[in-house]
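**Q** what's the 3D shape of this:
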Amino acid sequence: MSAKRKQIISAAHQLFVDKGFALTSIQDILDKAGIAKGTFYNYFESKNQCLKAILESISEQVEQERREIAIGKEMSDEEVFIEQVTVRIKMNRQHHLLTVFETVSFSEDSELKLFMEEQHRAELQWIGSRFNDLYPDKAQDYTLDYAVIFTGITHHLILTWKLGSSQELDIEKVIRYALNSVKSLSNNQSYIIDPFLPVSWLDGDDNSKEVDITSVIKRLEELNEQLTKQKGTSKQKELTQFFIAELQKTTPRAFLLEGVIMSTKKAFHQTRFEHEVKQITEKIWKIIQ
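**A** This next block holds a predicted model:
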């Protein structure tokens, strides 16, 4: 991410926390960042896009840390899961995201609300998939139910703790308690009740993955055009064209895509395209998982 983009995001983020998203104006961001209006619009089309960039950047950090935690470890290891969930909660605290979410919830902007819903959907789906890793024999039909229950227990324990104490709460203790509650439920679930929410409840239509691939290819083609106009390096163009060609295949080769993602991030590091490339590669990760 360029220094100027980071400067704008940092200023906007602080204002969204202090004043609220709705009460923060573009002019407030310009004054806080010490930049001209033209500079802001070089990077963002609107205040909404600026907020999206903040949330996407934090989500990228969370996903990266979660992957690093899992390297060389069994996905069925409960300690890995606890550590991965802790990353998200601590990141939310560090960046005061709950405060930001509260101010955005009053927004009338349908596109922004949809974006926030997608963030929530993605987190529930990730937690559900991890329960399938943890308890494949018991949780398979209940993964989304368990994700909702786990998230609800965690969220409300944290809120209720704050109502009765000013002391710092041990987040890992909360997560462990919520996990043990779900595990206890899973031991008897199939003998008691059918799943409330089908595992596919949040998946969208059957063509959702195809749509994702199509949208990624479109973004790659747009990036390729920008590289031509902005005189990008031959290496950058080759990597972009590789992704386009591979994703257009009937069955993209996941192992090849995985291998090229890291080298692509390095090739675009500290360039004006770094943020866009990060977003694209994160979407490719999700497609091939």
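**Q** Every contact and neighbour count from this point should use C-alpha atoms.
**A** Fine.
**Q** residues touching Val148, list them.
**A** Leu124 (C-alpha atoms under 8 Å, 6 or more residues apart in numbering).
**Q** Please report how far it lies from Leu179.
**A** 12 Å (C-alpha to C-alpha, to the nearest Å).
**Q** Then Lys19?
**A** Lys19 is 36 Å from Leu179, where distance means C-alpha to C-alpha.
**Q** Tell me which of the two has more neighbours.
**A** Taking other C-alpha atoms under 10 Å, Lys19 and Leu179 do not tie; Leu179 has more neighbours (23 against 15).
**Q** My guess is that one contacts Ile149. True?
**A** No. Leu179 is beyond contact range of Ile149, at 9.6 Å (criterion: C-alpha atoms under 8 Å).
**Q** The residue nearest to Asn48 when sequence neighbours are not counted: helix or strand, and which one exactly?
**A** In this structure, Asn48 finds its nearest non-sequential neighbour in Leu112, 6.8 Å apart by C-alpha to C-alpha, 6 or more residues apart in numbering. For Leu112, the host element (DSSP states H and E) is helix 110-134.
**Q** which residues touch that helix?
**A** Outside helix 110-134, the residues that touch it by C-alpha under 8 Å, 6+ apart are 48, 52, 75-78, 81, 104-105, 107, 139-140, 143-144, 146-148, 151, 202.
**Q** want to put them side by side, so please do this one too:
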Amino acid sequence: MNDRKQNVIDKAHQLFIEQGFQSTSIQDILEYSGISKGTFYNYFSSKNELLMDIFRRAFRKMEQDRNAMLIGADPSDPEVFINQIEFQMTSNRENKIIPLFEEVYFSSDQELKQFIGIGQFKTLRWFTERLADLTDTSSHPFLLDAAIMLNGILLQSIRFYQKANGDSASIRPVVSYSVKRILNMLENLPVSGEQLLPPEILNDWLPTSNTEDLDWRKKSTR
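**A** From the prediction side, this is the model:
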């Protein structure tokens, strides 16, 4: 990616945070980044594509750094998983990705909502794969259920934990608490045999052939 395009992405990201994605026009981006309309459309087909590039760039860097935390570490150690989740969630907040996620989630833009949905499925797949590292095979039929619950517990618990302790409070206690509760639950599920969703359904939700164009890892060709 050339420096000029990177500058446009950075400037647009700043405008989206300050003004909101919907309230920021392409003309605003042109004026703030100092480029022509022709240059903009040489880089991006639309404002939506620009936002997707922001998400891709942030997630790709986070994912690489998060996965690098496994190098030389024991993947079956819950503390490593806790460290990875803490890093992922902290990175998303530091990169100011959460407000953009929330704006898209509550918008009527189906293209962007589909894109965000795929990102959520990717998170669930990663949770499922990492929980498999931490549990024995008897728990594996219940891993998607556990991943969905872990995601929900994290999001809601962090929200209220920071409301009580301030936005600057460390989220590590919440992450540690949530992971340990899910692991405790997974110890008991094989006994009850209760399953809501089979892990295999992720292959239907996230088929590579249907999501390639919206893949977080897709490299820009412009």
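**Q** so is the nearest residue to Tyr32 of the second structure once chain neighbours are set aside in a helix, a strand, or just coil?
**A** Leaving aside its chain neighbours, Tyr32 of the second structure sits nearest to Lys11 (6.8 Å; criterion: C-alpha to C-alpha, 6+ apart). The three-state assignment at Lys11 of the second structure reads helix, by DSSP: H, G, I helix; E, B strand; the rest coil.
**Q** Show the contacting residues for Lys11 of the second structure.
**A** With contacts defined as C-alpha under 8 Å, 6+ apart, the neighbours of Lys11 of the second structure are Ile29, Tyr32, Ser33.
**Q** how many neighbours does the last one have?
**A** Looking back up the chat, that one is Ser33 of the second structure. For Ser33 of the second structure, the neighbour count with other C-alpha under 10 Å is 18.
**Q** Tell me how far it lies from Glu18 of the second structure.
**A** Distance from Ser33 of the second structure to Glu18 of the second structure, counting by C-alpha to C-alpha: 15 Å.
**Q** now do the second one
**A** For Tyr32 of the second structure, the distance to Glu18 of the second structure (C-alpha to C-alpha) stands at 13 Å.
**Q** what do you get for the first one?
**A** Between Ile29 of the second structure and Glu18 of the second structure the distance is 12 Å, computed by C-alpha to C-alpha.
**Q** more crowded one of these two?
**A** For Ile29 of the second structure versus Glu18, neighbours defined as other C-alpha under 10 Å are more numerous around Ile29 (23 against 11).
**Q** Settle this for me: Cys50 of the first structure is touching Phe44, isn't it.
**A** Yes. If you go by C-alpha under 8 Å, Cys50 of the first structure and Phe44 touch, sitting 6.1 Å apart.
**Q** between these two, who's got more neighbours?
**A** Comparing Cys50 of the first structure with Phe44 by other C-alpha under 10 Å, the one with more neighbours is Cys50, at 20 against 17.
**Q** Contacts only, for that one.
**A** Cys50 of the first structure makes contact with Ile9, Ala12, Phe44 under the criterion C-alpha under 8 Å, 6+ apart.
**Q** so it is in which element?
**A** According to DSSP H and E, Cys50 of the first structure maps onto helix 47-70.
**Q** Flag every buried residue along that helix.
**A** For helix 47-70 of the first structure, burial by neighbour count (16 or more other C-alpha atoms under 10 Å) applies to Lys47, Cys50, Leu51, Ala53, Ile54, Leu55, Glu56, Ser57, Ile58, Ser59, Val62, Arg66.
**Q** May I see those residues organised as TSV, with distance to Leu98 of the first structure added?
**A** Converted to TSV, the buried residues of helix 47-70 of the first structure look like this (distance: C-alpha to C-alpha, whole Å):
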residue	distance to Leu98 of the first structure
Lys47	18
Cys50	17
Leu51	14
Ala53	16
Ile54	13
Leu55	12
Glu56	15
Ser57	16
Ile58	13
Ser59	14
Val62	16
Arg66	20
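**Q** and the helix or strand Leu155 of the second structure falls within with helix 110-134, angle?
**A** Using DSSP H and E, Leu155 of the second structure falls within helix 143-165. Helix 143-165 of the second structure runs at 100 degrees relative to helix 110-134, counting by axes from the mean of the first three to the mean of the last three C-alpha atoms, to 10 degrees.
**Q** How far off centre is helix 143-165 of the second structure?
**A** Distance of helix 143-165 of the second structure from its chain centroid, counting by C-alpha atoms, centre = their mean, to the nearest Å, is 14 Å.
**Q** Just the buried positions in it, please.
**A** Within helix 143-165 of the second structure, the residues that count as buried by 16+ other C-alpha under 10 Å are 143-148, 150-151, 153-154, 157-158, 161.
**Q** compared with the first structure, how much does it deviate?
**A** Once fitted to the first structure, helix 143-165 of the second structure is off its aligned match by 1.3 Å on average (mean C-alpha distance after the TM-score superposition for the first structure).
**Q** hang on, the earlier thing: ok, average deviation of the helix holding Leu112 of the first structure from the second structure?
**A** Counting by mean C-alpha distance after the TM-score superposition for the first structure, helix 110-134 of the first structure comes out at 0.8 Å.
**Q** Could you check how far that helix is from the centre of its chain?
**A** Helix 110-134 of the first structure sits 8 Å away from the centroid of its parent chain (C-alpha atoms, centre = their mean).
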